[in-house]
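Novice: how would this look folded up:
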Amino acid sequence: MSSQGEQLKAKAQKKAASSSGFSFFSSSSTKFEEAHDLYQSAANAFKMDNLHQQAGECFCLAAEMALRNDEKDDAANDFWAASKAYKKSNPELAVAALQKTIQLYKEKGRFRQAADRHKEIAAILQQEGGDLAGSLEAYEAAGDIYMNEDAAASANACYKEAAELAGTLGQYPRAVSLFERVASQSLGSALTRYGVKEHYLKAGLCWLATGDVVSTKRAVDSYCAADPSFATTREAKFLEAIADAFDAGDAEEYTAHVAEYDRLTKLDAWKTALLLTIKRSIAEEPALT
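Specialist: Purely as a prediction, here's the structure:
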């Protein structure tokens, strides 16, 4: 015996198939609308039965019916519903549905919602799909749209995520650019200024991870010039100390500074991983003869 979802899907398919042409009593647009509603009902029935793949498929079919009637807002909402259903079983299809949602939102000028969906793609790729490079691109795309829409706080939140992913992936110049961008934006507000030292610290660590000590020290100087209070912080002094130890090729001194900083201010997993990468590069430096 077929489920309610299957029965409703069959009715929707039959209704859609009969939608060609025009009769005195009903137009094809009316039948597409009826098919749309039946596909939505089928999708919800499949959701009730925890059949997420089938639910996602029916939401996509509902979106196609909406597009036949040029109802782009409805189609975008259907593709978004499809992505939430697919997310539970197939992250790749969830991302594809969200990309269609974004395209439709942009066509309708709904850019803030498009940015929101880019952020959802980033989270899915990072958490469900393990695609850090794709997640980085999606977070940065979201940030760019938010910034164009004068939503600086939302933009900076995305840029911070993108910056950390860039650092994790070894894309250090890109990470530096993003962290410095967030820091610059944060300096303009009393509400966000407190976080500037953290952004500068992460940017400085990414600079040092490139192995360019001179540029690292110049960067720290530029941070102090942009925000004079940064020079007195533990973060600035830590960057200067580990840059000197790196320059001297002294892994023990470097480790001592890291341990001391961690004792006073607990290092998170991202900084710890980057600091270990930097330490390994000290050990790999050829000895001077």
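Novice: C-alpha only now, for contacts and for neighbours.
Specialist: Will do.
Novice: burial count for residue 144?
Specialist: Residues lying near residue 144 (other CA atoms under 10 Å) number 20.
Novice: With residue 190 instead?
Specialist: Neighbourhood size, residue 190 [other CA under 10 Å]: 9.
Novice: Any figure for the gap between it and residue 84?
Specialist: As judged by CA to CA, to the nearest Å, residue 190 and residue 84 stand 37 Å apart.
Novice: Same question for residue 262.
Specialist: Distance, residue 262 to residue 84, using CA to CA: 40 Å.
Novice: Give me the more crowded residue out of the two.
Specialist: Applying other CA under 10 Å to residue 262 and residue 84 shows that residue 84 carries more neighbours, namely 22 against 13.
Novice: what residues are up against the closest residue in space to that one that isn't next to it in sequence?
Specialist: Closest residue to residue 84 apart from its sequence neighbours, by CA to CA, 6 or more residues apart in numbering: residue 94 at 6.7 Å. For residue 94, the contact set (CA atoms under 8 Å, 6 or more residues apart in numbering) comprises 82-87.
Novice: what helix or strand does residue 94 sit in?
Specialist: helix 91-107 (DSSP states H and E).
Novice: Can you add secondary structure and distance to residue 177 and give the contacts of residue 94 back as JSON lines?
Specialist: Converted to JSON lines, the contacts of residue 94 look like this (DSSP: H, G, I helix; E, B strand; the rest coil; distance: CA to CA, whole Å):
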{"residue": "82", "secondary structure": "helix", "distance to residue 177": "35"}
{"residue": "83", "secondary structure": "helix", "distance to residue 177": "32"}
{"residue": "84", "secondary structure": "helix", "distance to residue 177": "33"}
{"residue": "85", "secondary structure": "helix", "distance to residue 177": "36"}
{"residue": "86", "secondary structure": "helix", "distance to residue 177": "35"}
{"residue": "87", "secondary structure": "coil", "distance to residue 177": "32"}
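Novice: Another sequence for comparison is provided below:
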Amino acid sequence: MESADSIYSKAQSMLKSARGGFNFFGNRRDKLEDAAEEFRNAANRYMGEQKHETASACFVEVAKIQNEINEGYDAAMAYVEASKCMNAADLAPPVRAEKAADLLSQAITYFTTTKVDYYRAAKLQEQLVAILESGDRLQRAIRECKESGKNYDYGQVTASATGRKMYLKAAELSAKLGMADQEEEFVIWTGETSSNYENITTGALHEAISLFEKVAAGYKQSGAAATWTIKECYFKAALCWLMIGCKKNEVDSINMALTKYCEMDKAFPTYLEYGADIPQSLVQAIEKKDREGFVQIRTTQAARFSTLPEWAHKIFAACEENFFYAAPAPYVYQGEAGGEGMVADDDDDGEIDLS
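Specialist: Coordinates of the predicted model:
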């Protein structure tokens, strides 16, 4: 059986021949197509040998040739295959994820610029987000989640619900980034230095709030039967406000937010699982400096908290530490830092201005 290296060498020779000399009557195109097919054969053989990074490079050659003969769709699909191979490569997770994401982005660009198919682009972006999450590249995953949501919105009316799910995922990831620990998680998830920690994590919490509110507003405007999701969004946005207040050693922010959320949804104060009563009770305990009451609320409501993500429990722990054991100097959010600050978009639908 012919080796992968031998097939690859043959493909290179065929490509060189196709691009050189004189090629008449469409002969050049035929030769390029043959070279692309040979690179594809080499890629498949390399995959069988578990040489995924080399297989990815072969698919990239296929994509370049397809672009050269104006077969954009085939080029995009070749980039998809290249991304899959790269994502299976034996590399450090963040490096593997970034390289695989860059390749998949080439395919997405085709479906958002040349052959416009926003729904297809959004589906590919979902895959891209999964790749970035697997490599702990949270900051880029958040951006791609939002882009996927936009492309679902552009794609077709029936996809708008899927778009909201992507915005909701972006909100969850933003909140997770906002509660990253400074030493390890933050640096890995963002690629930033720890000197930008406070600014970026606070910005991520603001971003999460904006997105949670956007999703809630979208469901309310569409008339969709998503009462539970709307309450969940308000509840989680309130927790983010609680953490922002914790950083500044105040509870005015969350009190204002809870008032607005309760006005927007009259059932929110009494909703069983994601009701406003829990954050309201926590705030009251903080205002009374009642640590025992604060802890009791957390423990007695454990069943209701069990479905919350880790970042929410980190908020409870941080508030207990900061409000009852320390009096930190208020932190003033400075906006973007290092060019990658996570700042809420001013034009996001459904955002509540609490300034």
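Novice: sorry, back to before: counterpart of the residue nearest to residue 84 of the first structure over in the second structure?
Specialist: In the second structure, residue 94 of the first structure lines up with residue 100, judged by TM-score structural alignment.
Novice: Tabulate the contacts of residue 94 of the first structure (CSV), appending distance to residue 175 of the first structure.
Specialist: Formatted as CSV, the contacts of residue 94 of the first structure follow (distance: CA to CA, whole Å):
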residue, distance to residue 175 of the first structure
82, 33
83, 29
84, 30
85, 33
86, 31
87, 29
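Novice: Relative to residue 276 of the second structure, how far out is the closest residue to residue 257 of the second structure other than its chain neighbours?
Specialist: Leaving aside its chain neighbours, residue 257 of the second structure sits nearest to residue 238 (6.5 Å; criterion: CA to CA, 6+ apart). As judged by CA to CA, residue 238 of the second structure and residue 276 of the second structure stand 8 Å apart.
Novice: for stretch 222-240 of the first structure, which positions count as buried?
Specialist: Neighbour-count burial for stretch 222-240 of the first structure flags 223-224, 227, 230-231, 235-240 (criterion: 16 or more other CA atoms under 10 Å).
Novice: What is the end-to-end distance of that stretch?
Specialist: Where stretch 222-240 of the first structure begins and where it ends lie 13 Å apart, using CA to CA.
Novice: quick one, what contacts the closest residue to residue 8 of the first structure other than its chain neighbours?
Specialist: Distances taken as CA to CA, 6+ apart put residue 42 closest to residue 8 of the first structure, at 5.0 Å, once the chain neighbours are dropped. Neighbouring residues of residue 42 of the first structure by CA under 8 Å, 6+ apart: 4-9, 55, 58.
Novice: Give me the neighbour count for the counterpart of residue 229 of the second structure in the first structure.
Specialist: Matched to the first structure by TM-score structural alignment, residue 229 of the second structure sits across from residue 195. Look at residue 195 of the first structure: counted by other CA under 10 Å, it has 14 neighbours.
Novice: Distance-wise, check residue 195 of the first structure relative to residue 235 of the first structure.
Specialist: Distance, residue 195 of the first structure to residue 235 of the first structure, by CA to CA: 11 Å.
Novice: ditto for residue 252 of the first structure
Specialist: Taken as CA to CA, the span from residue 252 of the first structure to residue 235 of the first structure is 20 Å.
Novice: do residue 226 of the first structure as well
Specialist: Shown here: residue 226 of the first structure relative to residue 235 of the first structure, a distance of 15 Å by CA to CA.
Novice: what's the answer for residue 147 of the first structure, then?
Specialist: From residue 147 of the first structure to residue 235 of the first structure the distance is 28 Å (CA to CA).
Novice: just residue 70 of the first structure next, same as before
Specialist: 55 Å.
Novice: what does residue 179 of the first structure give?
Specialist: Noted for residue 179 of the first structure: a distance of 15 Å to residue 235 of the first structure, by CA to CA.
Novice: Since that was my last question, I'll sign off now.
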